[in-house]
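Q: Sequence and predicted structure are below.
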Amino acid sequence: MSRLQLALNVSNLEVAISHYTKLFGTAPAKIRPGYANFAIE
């Protein structure tokens, strides 16, 4: 199965994590300083 990867620069990572958690219906698979990774199935 192929995966699509998308990288976005955001001004506020905490706000972006909250937004995309609601949008995707799942929490990030990985969170590191300045980085969050969502693994969407």
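A: Structure received. Owing to the predicted nature of the structure, the values given are computational and were not obtained by experimental measurement. Residues are numbered from 1 along each chain as shown.
Q: For the rest of this, base every contact and every neighbour count on C-alpha atoms.
A: Fine.
Q: What strand or helix carries residue 16?
A: Following DSSP states H and E, one finds residue 16 within helix 13-24.
Q: dropping in the other structure now:
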Amino acid sequence: VREEIEKGNVLRGRRYCEFQQDKPVLLIMGGSQGAKWIN
């Protein structure tokens, strides 16, 4: 993970992605064979 991502600003990231401040964020990543199952 790049340092600028790992040490980023949470509030700035939420604003950039237009996420609501009072809601939790869940990130799910997948690729290759698992991507079809996730999608």
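A: Right, received. Where do you want to start? Since we're looking at a predicted model, the values are computed, not measured.
Q: Give me the TM-score for these two chains.
A: Superposed pair, TM-score by TM-score structural alignment, normalised by the length of structure 2: 0.35. Supporting alignment: 22 aligned residues with a CA RMSD of 2.9 Å.
Q: still on that earlier bit, pull out the buried positions in the helix holding residue 16 of structure 1.
A: Residues residue 17 are the ones in helix 13-24 of structure 1 that count as buried (16 or more other CA atoms under 10 Å).
Q: Tell me the helix or strand right after the lengthiest helix in structure 2.
A: Criterion DSSP state H: the longest helix present in structure 2 is helix 10-17. Per DSSP H and E, helix 10-17 of structure 2 leads on to helix 33-38 as the next helix or strand towards the C-terminus.
Q: What is that following helix packed up against?
A: Helix 33-38 of structure 2 sits against no helix or strand, with contacts defined as 3 or more CA pairs under 8 Å, 6 or more residues apart in numbering; DSSP states H and E.
Q: Report all helices and strands that the helix holding residue 16 of structure 1 contacts.
A: Contact partners of helix 13-24 of structure 1 among helices and strands, from 3+ CA pairs under 8 Å, 6+ apart: strand 35-37.
Q: Which positions within the strand it packs on qualify as buried?
A: Buried, per 16+ other CA under 10 Å, within strand 35-37 of structure 1: residue 36.
Q: helices or strands up against that strand?
A: Packed against strand 35-37 of structure 1 by the contact rule (3+ CA pairs under 8 Å, 6+ apart) you find helix 13-24, strand 30-32.
Q: if you set the cut-off to 7 Å instead, what comes out?
A: Applying 3 or more CA pairs under 7 Å, 6 or more residues apart in numbering; DSSP states H and E, we find strand 35-37 of structure 1 packed against strand 30-32.
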